[in-house]
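# the sequence isn't on hand, but the structure is:
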């Protein structure tokens, strides 16, 4: 394990002790159920006041990338609201505890972002609980592999788009009136937007939509002083993967196609989200920042 995110070490050997096994999780899955625990920076992320006094809403903040972002934001000085499914309460409370341990306010907001009214309520409660909002991270996502296109049913297709695209639209639209100049919006896209897997047609297409949505919205909001950017992760070890995101028997080998030859960990994504939220990225607009272990993209 690294001393912190600034440690000098061989990236091909990082997190060598985390070895995912073949596994299937029901529902959305939880961190507690993972065959090998993911690293969210719990023991390693070291803050330096880069987001002091900021107020962030992170969707999917109970586990995976969202959890790592919530931890990093808190240690950088931000108060954080997280949204998550009610079934993920145990994971969510653990992240709430870590945010509070960093001396920051945590707001837990369970619910289903495929519901339009919940999305509006989510933003309202985040603003109320935090006393404002100036960072929005649209990160929650749904990924279910389907080997044959004819087996991809309407219900699954619809839910994937509602989770990944519609919720982003609804939440962003509700948040915008609260975002002053200097605020940031960060959306999670994916390597799948560039290198779509045949078994992830619906998921990959949502990630391409997120990419274009982010760039178009960035051009509209930049003159108002609000920056929009995206992060495109590669294969990252989160509950989404064994909960139907990948075939169970493929899990031990996912990541081997990257240049680093391994899964990425949520902790490795957090610094990208911190950079895009902080003033250090003041001239970065409409960018997709790739954190994928070396998977060439256009």
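Good, I have the coordinates. In this text the structure is predicted, and so the values were computed from the model without any measurement.
# hey, let's count contacts and neighbours off CA atoms from now on
Will do.
# hey, where'd the strands end up in this structure?
55-59, 79-84, 106-110, 135-138, 184-188, 227-233, 288-291 (DSSP state E).
# and the angle for the third one with strand 79-84?
Counting by axes from the mean of the first three to the mean of the last three C-alpha atoms, to 10 degrees, strand 106-110 points 20 degrees away from the direction of strand 79-84.
# and here's the other structure:
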């Protein structure tokens, strides 16, 4: 059987080309967000960087080759997410990719120890902020847009003391599946990247605890923590034309942690 492919499809196959794509990255001031900003900038994307701290964003922007839109604010506010979308429209004429990456995870606490306001903050940033970002993105995206959510293996394999974080990421994975169905008719894909344990951002304080570090390495097939170099590839793929038929799924990047 012969399957015909048009020129655009052929060009999209085999590599993750994001050159010229208009990409919003939330939580871009540090950790994974900063790693993604560097990778997408090097790949030729036009960026919108989002975080609470304008100073942190300016520091990231100063290291990039391009001239990103810098938006400091709170992803928990629907008006702020809409403002980010409007600024991307003003500067670049639209949004092709929106990476919902902003997230928080405080110190480990049991349910008895956790204050209700801490619970609400984690759910609001990690889950509600993701919903509001995806909502703002969908409002301005054209056919073929990409929404990418940073999830976690903790969402599917919770650990003691991380109830709020696990609930927020599990909810984010479910949100991805629902949004993929809603936005599919517009050829907008929605996917999550479930990250394992990385020596960057929120995982760093775990990495510095020898007992926890050894426990995690002992339950990871590759017997090591992830590094910044392990992070960008799947995001670049999901942001590109190569992933046009991938939606509603959670791709796990954990070195085999969830296998053991």
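Yep, it's here. Quick caveat, the model's predicted, so the values are computed rather than measured.
# TM-score of the superposition?
The TM-score (TM-score structural alignment, normalised by the length of the second structure) is 0.86; 244 aligned residues with a C-alpha RMSD of 2.2 Å.
# ok, which of the strands of the first structure comes nearest residue 129 of the first structure?
Closest approach to residue 129 of the first structure among the strands of the first structure (C-alpha to C-alpha): strand 106-110, 6.3 Å.
# so where is the closest one in the second structure?
Alignment of strand 106-110 of the first structure against the second structure: residues 68-72, by TM-score structural alignment.
# what does stretch 128-137 of the first structure give?
Taking TM-score structural alignment, stretch 128-137 of the first structure hits residues 90-99 over in the second structure.
# for the match of strand 106-110 of the first structure, give me every contacting residue.
Stretch 68-72 of the second structure is contacted by residues 46-54, 57-58, 61, 84, 87-88, 91 when judged by C-alpha atoms under 8 Å, 6 or more residues apart in numbering.
# let's go with 7 Å and repeat that
The contact list for stretch 68-72 of the second structure (C-alpha atoms under 7 Å, 6 or more residues apart in numbering) reads 46-54, 57, 61, 84.
# follow-up on the earlier one: of all the strands of the first structure, which lies closest to residue 254 of the first structure?
strand 227-233 (13.6 Å).
# which one in the first structure is aligned with residue 158 of the second structure?
Here residue 158 of the second structure is matched to residue 196 in the first structure, going by TM-score structural alignment.
# returning to what we had before: so how far is the match of strand 106-110 of the first structure off the chain centroid?
Relative to its chain's centre, stretch 68-72 of the second structure lies at 17 Å (C-alpha atoms, centre = their mean, to the nearest Å).
# and for stretch 136-144 of the first structure?
6 Å.
# then stretch 167-175 of the second structure?
13 Å.
# contact partners for residue 110 of the second structure?
By C-alpha under 7 Å, 6+ apart, residue 110 of the second structure lies in contact with residue 161.
# ok, back up a step: with distance to residue 268 of the first structure and mean neighbour count as new columns, can the strands of the first structure be given to me in TSV?
Putting the strands of the first structure into TSV (distance: least, C-alpha to C-alpha, whole Å; neighbours: other C-alpha atoms under 10 Å) gives the following:
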stretch	distance to residue 268 of the first structure	mean neighbour count
strand 55-59	17	28
strand 79-84	19	27
strand 106-110	22	23
strand 135-138	16	26
strand 184-188	14	26
strand 227-233	10	26
strand 288-291	8	20
